[in-house]
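# Model the following, please.
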Amino acid sequence: MDILSLLGIVLAFAAILGGNLLEGGALGSLFNGPAAVIVIGGTLAATILQTSWPVLKRACSQARWVFLPPYVSLEDGIGKVVDWSVKARKQGLLGLEGLADREQEPFARKGLQLLVDGAEPETLRNVLEVDLQNREQRDLESAKVFESMGGYAPTIGIIGAVMGLIQVMTNLEDPQSLGGGIATAFVATIYGVALANLLFFPVANKLRGIVRERTRYEDMMIDGLIAIAEGENPKSIELRLRGFLQ
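Below is the predicted model:
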C-alpha cells in the first residue's frame, strides 16, 4: 500500500471540506446530485469517446497502482543479475536454464531464456528493447487517459455552471427555485476544478512516475544481461549497474 497516495487524497479533500467549515459553510452545501451527474458523467463520456477499449481497460486496471504499485527494487534487481552472472561464470550460460524456468518476472525470464539460447548481445538488446518500449508506450497511454479526464473535468464543470444559471434565469418569477440552480452552477465548477487538480492530474503523474521507475529497472536489467552475455566479471557488473541507483 502506498501510504503517501492515500494521505494525499485524504488531505486534499479534508482541506476542501475543512476550509468550507472554517468559513462557516455547511458540508451539505458541497454535495449536489445534479452537479455531480453533469461533471462526472460528462467527463467519463468524453473520455470514453476519445479512448479505445484496450487502452481504457488497461487504464482502469492500472489505476490501482496509485495505491498498490508494482514492486520495483533496483537493489534487488542488481542482486539477481549478479547472482546470475556468478552462476553463468561457474556453469556457463546453460546453467541459467533452471533459473529462467523459475523466474517470476516475464521480462527477466525472457532475457534469461535468450541467454540460454545463445543469443548474441546485440540481438539480446534489440529484442528486449522492443519489449521495453512497447510496454512503456502502453503504460503511458494509460496515464494519458487520466490526464485527459483532468482536462475535461473543469470544462464540463463550466457547462454545469451555465446550465445552473440557465435554470435560474428561466425561473426568476419563482424565488424558491433559484437556490437550486445557483447551487448547481457553483458546485459544478468546484467539482470540475477539484477533480482535475486533486485527483485526475495527480493520478496521471503518479502513474508516469511508476512507469519511469519500471523503465529504469528494465534498462538496468538489459545492461546486466548483456554484460553476462559478454562474459564480464560479476564484480564489474555490480559496479556498472549501481550507476542506475544514482
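
# CA only for contacts and neighbour counts going forward, please
Will do.

# Find the centremost residue of this protein, please.
Centroid-nearest residue in the chain, with Cα atoms, centre = their mean: Leu207, separated by 1.9 Å.

# before we move on, what SS does that one have?
When classified by DSSP: H, G, I helix; E, B strand; the rest coil, Leu207 comes out as helix.

# out of everything not next to it in sequence, what's closest to it?
Ala143 (5.8 Å; Cα to Cα, 6 or more residues apart in numbering).

# wait, what's in contact with the one you found?
Ala143 makes contact with Ala59, Val203, Ala204, Asn205, Leu207, Arg208, according to Cα atoms under 8 Å, 6 or more residues apart in numbering.

# which among these gets closest to Ser5?
Val203 (8.9 Å; Cα to Cα).

# Pull the number of nearby residues for that closest one.
Residues within reach of Val203, counting by other Cα atoms under 10 Å, total 23.

# in what helix or strand does it lie?
helix 201-229 (DSSP states H and E).

# compare with the first, here's sequence two:
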Amino acid sequence: MDPATLIGIALAFGALWAMVTLEHASLSSLFLAAPMILVFGGTIAVGLASGTLPDALSAVKALPRAFLGRAAKPHESIEQIVELAAQVRSEGALSLERNAAEAEDPFVRVALQNIADGTHADELRLLLEDQIETKARQDRVPANFFQALGGYAPTIGVAGTVVSLTHVLENLSDPATLGPMVAAAFVATLWGILSANFLWIPIASRLRRLSDLEVQTMTLVMEGILAVQAGDPPRLVDERLRAMVPDGVLPAAA
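Below you'll find the predicted structure:
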C-alpha cells in the first residue's frame, strides 16, 4: 500500500483547518448542507451524464485503488524473469509450463504458456503489446471520469453561489442578514474549488500514475519474457531490464 494520496488529502484539509483557525472563523460556517449537496451531487450527476453507466461503475470500482493501490515494483519482476532465464537455459522452454500454471499475474501466465507452447516471438510480442494497450485504455476510463469531475465542480459551485446571491438580492430589505447570507452564498464556490483540487483531480492523477507504473512494468516484463524465449544469458537479461528502469527506482544491486 502506498498512502501518498491519503496523506496528501489529509494534509490539504489540515491546511484548510489551520487557515480557518488562524482566521478565527468557524468550521460550521463552511459545512452547509445545501451548497455541499449541490456541489457534490451535481458534480457526480453531470459526470455520470457525460459518459456511460459502465464508465461510472468502473470509476467507483477504481476508487479504492486510488487510496490503497500499491505501486508496481519492477525489481520483483526483474528477479523473477532472471530466474526464468536461468531455468530455461538449464531445463528448456517446456519447463515454463509449470511456472505458467503457478503464476498469479495473468499477463505473466499467458506469456509463459505461449513460450511453452512454442509461439513465435513476433506473434508473442504482438499478443503482449495488445494486452498492454488494452490495459492502458481500460485504466484511462476511471481516471478521465474523475478528471471530468474536477472540471465540473468549480463551475457548479459558481452556479450555487449565483443561486444563493439571487436569494440575497430578494432580501435587501433586511440589512442585518445580508452579511451572513452573502458569506453563505460563497460556500458553494468554495466547495466547488476544494472538491476539484483536494479530491477529484488528485484521485484522477493518482489513478493515471498507478496505471503508468503498471504499464511500464508490463512492458519490462514483456521484454524480459521475450529475452528468456530467445535464450539470452541471465546476466544479460538482468542488465538489460535494469537499464529500462529509471535511476533510483531499483534497490542497489547486491
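
# For the contacts of Ala143 of structure 1, work out which two are farthest apart.
So, those by Cα to Cα: farthest apart are Ala59 and Asn205, at 13.2 Å.

# Looking at the two, which is more packed in?
Using other Cα under 10 Å, the more surrounded residue of Ala59 of structure 1 and Asn205 is Ala59, with 22 against 17.

# That one -> structure 2?
For Ala59 of structure 1, the aligned position in structure 2 is occupied by Ala59, per TM-score structural alignment.

# so what's its match up against?
So Ala59 of structure 2 contacts Val141, Pro142, Ala143, Phe145, Phe146 (Cα under 8 Å, 6+ apart).

# Could you rerun that using 7 Å?
If a contact means Cα atoms under 7 Å, 6 or more residues apart in numbering, then Ala59 of structure 2 has Pro142, Phe145 as its contacts.

# Now do the helix or strand hosting it against helix 201-230, angle only.
Here Ala59 of structure 2 sits within helix 53-68, counting by DSSP H and E. Put simply, helix 53-68 of structure 2 runs at 90 degrees to helix 201-230, going by axes from the mean of the first three to the mean of the last three Cα atoms, to 10 degrees.

# check the fit of helix 53-68 of structure 2 onto structure 1 and give the mean distance.
On superposition with structure 1, the mean distance recorded for helix 53-68 of structure 2 (mean Cα distance after the TM-score superposition for structure 1) is 1.6 Å.

# May I see the buried residues of the helix or strand following that helix?
Next along the chain after helix 53-68 of structure 2, taking DSSP H and E as the criterion, comes helix 74-91. Residues of helix 74-91 of structure 2 classed as buried by neighbour count (16 or more other Cα atoms under 10 Å): Pro74, His75, Ser77, Ile78, Ile81, Val82, Leu84, Ala85, Ala86, Gln87, Val88.

# now the helix holding Ala59 of structure 2: how far from the chain's centre is it?
When distances are taken as Cα atoms, centre = their mean, to the nearest Å, helix 53-68 of structure 2 is centred 9 Å away from the chain's centroid.

# thinking again about what came up before, so the helix holding Val203 of structure 1 corresponds to what in structure 2?
Using TM-score structural alignment, helix 201-229 of structure 1 pairs with 201-229 in structure 2.

# how close does the matching stretch sit to structure 1?
Mean deviation of stretch 201-229 of structure 2 relative to structure 1 after superposition (mean Cα distance after the TM-score superposition for structure 1): 0.8 Å.
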